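> The following block contains a protein sequence and its predicted model.
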Amino acid sequence: MNLRQKLHSGEIAYGLTLTIGTPQIAELVANLGFDWIWIETEHTTMSLDTILAQLQAISGTGTKAVVRVDCNDQTTIKRVLDTGPDGILIPSVNSLEDAEKAIKFTKYPPLGERGIGLARAQGYGLKLASYIKSANDEVATIFMIEHILAVQNIHEILQVEGLDGVIIGALDLAGSMNLQNDLSNPLIEIEVQKVLAACKKAGIACGAFVGDPNQAKARIQEGFRLLTLGADVLLLASSAKNVLDSVKKA
């Protein structure tokens, strides 16, 4: 089952965010049993070569790879898709116009206007015909909902043909509400729940970043189906700090 099929199946997809950008870490995490990996380029210094190396390391493990691009831009999206990820995550989709642009950039005709290349995704030309035929059905398109305007426009955004899932970016959502210094404000969660409710109604998988197992369980019970269970840097820091503290106490 590819990632797009999993998103439409109603099953839960467990993921992890990678920000460090080494193929070794990508390969290690991909062998742990996660359903998908979120390769983060919006807030990192990753290049296309770095993305490519991670995708090559993940290939064959059964774990699917999603790349978050840094903007809703046709050239950026085209070049990342040509590296061969299983899905693409597009930030700051705040309106119907943004959503339609994103689909246009991620899908081949007739649904979109994605350009045809001879890169890794197409087997460097060896699998060109089969990839062009299957890509629209097999490569997942996911939007970030991370601004109050996106929440206000969520019903229109979710109606765009070709969308497979959304992930709520609660931190940026809080910032757009001028609540970045008050992240526990219940007003933020009210907006999060509006997006979740709209996704349930539209039959679109809704995702979230969760910080610990208890939060993950709570989100699953609420109906979230696309989860990222933390990030490499946070898990590394937490584990290292726990070891250090334990040894010092001993």
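Thanks, I have the structure now. Since the structure is predicted, the reported quantities are computational estimates derived from the model, not experimental observations. Numbers count the residues shown, from 1 in each chain.
> only C-alpha atoms for contact and neighbour calcs from this point on.
OK.
> Can you classify the residue nearest the centre of the chain by secondary structure?
Geometric centre of the chain, nearest residue: Leu89, 4.4 Å, by CA atoms, centre = their mean. Three-state assignment for Leu89 (DSSP: H, G, I helix; E, B strand; the rest coil): strand.
> In space, what's closest to it - neighbours in sequence excluded?
Spatially, and ignoring its direct neighbours in sequence, Leu89 is nearest to Arg68 (4.3 Å; CA to CA, 6 or more residues apart in numbering).
> this is the other structure I want to compare:
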Amino acid sequence: MTDFRSRCIAPEPLAGLFCAIPHPTGVEICAATGPDFLCLDGEHAPIDRERAEEMIRAAQLHRVPVIMRVPGHLPDSIAGALDSGADGVLVPRVSTADEARAAVAATRYPPVGVRGVGPGRAAGFGYRIPDYLATANSRILLAIQAETPGALENIEEISTVEGVDVIFIGPGDLGVTLGALGPEGRPKLMAAITRITKVSRAAGKAVGMFCASPDEVQGWRELGITFFLIGNDARHLADAAGAAVARAREGF
């Protein structure tokens, strides 16, 4: 597997999928389709530590990089995802530079950070600790979500935090927290997304975006966004199943 973090910060355009169905079978099916990466949704889906390990194994069976969106900012949640073998984490609701620096510290071993050393799956259950320690700080991807008014206000300072690799825009939460919903709120939301993107790119950060549909990608690419999560497995399953049923009923 190539160094996923290097591809992200290049920045190389990448298309991934959220995995919200809490079972490794769904991950294995998604991984087999050839995405650039997968992101387990530990924020909004019921994925515990044991299940996360199983899902990460399923992605790695097809040599697909996998990151995990953790529930919040707790260092234990971040370390748990990484100890399970994830190639990185996506930390939600980062609104200040201090929160961004804390996320960096949680993903790195000393002296750079505060991550604890342990015999987790990533370190071969203890047998490969020295090898893992030698490369983890340089290979682990840290993406943080800019999805609040605070993130918009503080984006200049957030974007300069060393160790943050991707600033990922959550348009749904950003629209809700800015009061920019629906067609009437579109100009305000677009202005916020444009500002976050331009400031982050000027600071040398890759920028990510959630897209409900692949049709949205080209427009965001023109803005300078390169790291995409296209829907999630549950939505894709529902869309495909609904389309199949509708197609079948055409012959009734």
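Sure thing, it's come through. Just so it is clear, the model here is predicted, and its values are computed rather than measured.
> To what extent is the residue nearest to Leu89 of the first structure buried, counted in neighbours?
By other CA atoms under 10 Å, the residues close to Arg68 of the first structure number 23.
> tell me the contacts of the corresponding residue of the second structure for it?
When the second structure is aligned by TM-score structural alignment, Arg68 of the first structure is paired with Arg69. Residues near Arg69 of the second structure by CA atoms under 8 Å, 6 or more residues apart in numbering: 39-43, 89-92.
> at 10 Å what do you get?
18-19, 39-45, 77-78, 81, 88-92, 143-145 (CA atoms under 10 Å, 6 or more residues apart in numbering).
> Quick check: the gap between it and Gly204 of the second structure.
Applying CA to CA, to the nearest Å, the value for Arg69 of the second structure to Gly204 of the second structure is 22 Å.
> okay but Ala103 of the second structure is in contact with Asp76, surely?
No: applying CA atoms under 10 Å, one finds Ala103 of the second structure not in contact with Asp76, separated by 11.0 Å.
> out of the two, which sits in the more crowded spot?
Between Ala103 of the second structure and Asp76, Ala103 has the larger neighbour count (other CA under 10 Å), namely 27 against 14.
> and the more buried one, that's in a strand?
No: looking at Ala103 of the second structure with three-state DSSP, it is helix, so not inside a strand.
> residues touching the residue nearest to it when sequence neighbours are not counted, list them.
Excluding the flanking residues, the one nearest Ala103 of the second structure by CA to CA, 6+ apart is His73, at 6.8 Å. By CA under 10 Å, 6+ apart, the contact set of His73 of the second structure is 91-94, 99-100, 102-103, 106.
> could you dump those residues to TSV with distance to Thr160 of the second structure?
Formatted as TSV, these follow (distance: CA to CA, whole Å):
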residue	distance to Thr160 of the second structure
Val91	17
Pro92	18
Arg93	17
Val94	14
Glu99	13
Ala100	10
Ala102	14
Ala103	14
Ala106	18
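> what ranges do the helices span in the first structure?
3-9, 23-30, 48-58, 74-81, 96-106, 128-138, 148-152, 154-158, 170-176, 186-202, 213-222, 232-249 (DSSP state H).
> will you turn these into a markdown table that also has distance to Gly115 of the first structure?
A markdown table is the format used below for the helices of the first structure (distance: least, CA to CA, whole Å):
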| stretch | distance to Gly115 of the first structure |
| --- | --- |
| helix 3-9 | 21 |
| helix 23-30 | 27 |
| helix 48-58 | 17 |
| helix 74-81 | 7 |
| helix 96-106 | 8 |
| helix 128-138 | 10 |
| helix 148-152 | 28 |
| helix 154-158 | 24 |
| helix 170-176 | 31 |
| helix 186-202 | 29 |
| helix 213-222 | 37 |
| helix 232-249 | 33 |
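> To Lys64 of the first structure, which of these lies closest?
Ranking those by proximity to Lys64 of the first structure (CA to CA) places helix 3-9 first, at 6.5 Å.
> counting contacts, what elements does the closest one pack onto?
Using 3 or more CA pairs under 10 Å, 6 or more residues apart in numbering; DSSP states H and E, the elements in contact with helix 3-9 of the first structure are strand 13-18, strand 64-68, helix 128-138, strand 140-145, strand 165-168, strand 205-209.
> Nearest to Pro186 of the first structure, out of these?
strand 165-168 (15.6 Å).
> so the closest one aligns onto which residues of the second structure?
Counting by TM-score structural alignment, strand 165-168 of the first structure corresponds to residues 166-169.
> distance between the matching stretch and the chain's centre?
Here stretch 166-169 of the second structure is found 8 Å from its chain centre; the criterion is CA atoms, centre = their mean, to the nearest Å.
> Could you do stretch 180-192 of the second structure as well?
23 Å.
> what sits against Leu118 of the first structure?
82-83, 124-128.
> What of Gly170 of the second structure?
92-93, 144-148, 193, 208-211.
> May I see those residues organised as a markdown table, with neighbour count added?
Putting the contacts of Gly170 of the second structure into a markdown table (neighbours: other CA atoms under 10 Å) gives the following:
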| residue | neighbour count |
| --- | --- |
| Pro92 | 21 |
| Arg93 | 22 |
| Ile144 | 28 |
| Gln145 | 25 |
| Ala146 | 30 |
| Glu147 | 27 |
| Thr148 | 23 |
| Ile193 | 22 |
| Gly208 | 28 |
| Met209 | 24 |
| Phe210 | 22 |
| Cys211 | 19 |
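> Go through the residues you listed and say which is closest to Arg7 of the second structure.
Looking across the contacts of Gly170 of the second structure and measuring by CA to CA, the closest to Arg7 of the second structure is Gly208, at 13.1 Å.
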